[in-house]
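Asker: Only the shape, not the letters, is given here:
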């Protein structure tokens, strides 16, 4: 069973750490990562901007960041440590309002996205990898009880809307 640590470093938006942990465990189990450690941090936009500036040299907030522990010179030191997912609660809340989805659905989306990055998926490495990540995201979101059409705006941002 995965070991999951949740830190809620903001107080404006109510977060259910137990539910978040349960969802993360479902995602990791579905991906076959049953014996790993995962850290999830929920922050405000100010802290997310600070983290984004420090690690990516981008001076703005973002929805989710992933910090895989298996990359870099010492990635093989402790294979139990999967990495960290950082989610901005205010950005998730804004996305929820803009797209008419429950806040919990957006949190599921960002959690799936962050964890997929930790296990090696990367939509920024070309179209084929983007399609792979999209497909896996849809599969996991359906497993969590969501409809893929609810997240088309996120998973396919360059597609023209169809009616």
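Answerer: Right, received. Where do you want to start? In this text the structure is predicted, and so the values were computed from the model without any measurement.
Asker: From here on, just use CA atoms for contacts and neighbour counts.
Answerer: Fine.
Asker: Just the helices from the protein, written as ranges.
Answerer: 17-31, 45-56, 89-99, 103-118, 127-143, 152-155 (DSSP state H).
Asker: take the one below as the second:
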């Protein structure tokens, strides 16, 4: 089983039990889509925070002085298909940005959050969207993982 550690630092987030459920469902769907078993019990950390905190992280780590919806910090350098390391890394999510995006895009908050957990997890597993080809591959995995949860295409 995947061991998910949740930390709510700031923001108007749902109850921790709800966040745990969303995170587990997102991870299970992503792993199922990738055909990855989690018998080895890797760890995943999710930090639920606000825009000022994620903006500071985005500036420090990516030299971008603005808030963003999700940041991923892999614990180990892995490529798609590599064996899972014991610790996958950290996914940091910003409540205000996610909430405003969900409203603007007319999506349920929980569905948008689930998508961003899947997206962040794929980054921890070595996927990225730096090239068009990589973006197409990553987005296709996201679509299929979310479809497993009856969540519509986030890019549609």
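Answerer: Alright, I've got the coordinates. Given the structure is predicted, the values throughout are model-derived calculations rather than measurements.
Asker: Could you get me the TM-score between them?
Answerer: The TM-score (TM-score structural alignment, normalised by the length of structure 2) is 0.85; 145 aligned residues with a CA RMSD of 1.9 Å.
Asker: Mean neighbour count, the helices of structure 1: which tops it?
Answerer: helix 103-118 (a mean of 22; mean count of other CA atoms under 10 Å).
Asker: residues contacting residue 94 of structure 2?
Answerer: Going by CA atoms under 8 Å, 6 or more residues apart in numbering, residue 94 of structure 2 touches 11, 48-51, 54, 67-70.
Asker: How about residue 53 of structure 1?
Answerer: 59-60.
Asker: can we see that at 10 Å?
Answerer: Shown in contact with residue 53 of structure 1 (CA atoms under 10 Å, 6 or more residues apart in numbering): 47, 59-61.
Asker: Drop anything exposed from these.
Answerer: 47, 61 (16 or more other CA atoms under 10 Å).
Asker: of all the contacts of residue 53 of structure 1, which two lie farthest apart?
Answerer: 47 and 59 (11.2 Å; CA to CA).
Asker: quick one on the thing from earlier: just the buried subset of the contacts of residue 94 of structure 2, please.
Answerer: By neighbour count, with 16+ other CA under 10 Å, those hold 48-51, 54, 67-70 as buried.
Asker: From the residues you listed, which land in strands?
Answerer: 48-49, 70 (DSSP state E).
Asker: Save these as a markdown table, and put in distance to residue 105 of structure 2 too.
Answerer: Shown next, in a markdown table, are those (distance: CA to CA, whole Å):
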| residue | distance to residue 105 of structure 2 |
| --- | --- |
| 48 | 21 |
| 49 | 21 |
| 70 | 17 |
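Asker: Can you give me every residue that contacts the most centrally placed residue in structure 2?
Answerer: Residue closest to the average C-alpha location in structure 2 (CA atoms, centre = their mean): residue 117, at 2.3 Å. Contact analysis of residue 117 of structure 2 by CA under 10 Å, 6+ apart lists 22-27, 30, 46, 70-72, 91-93, 111, 123, 142.
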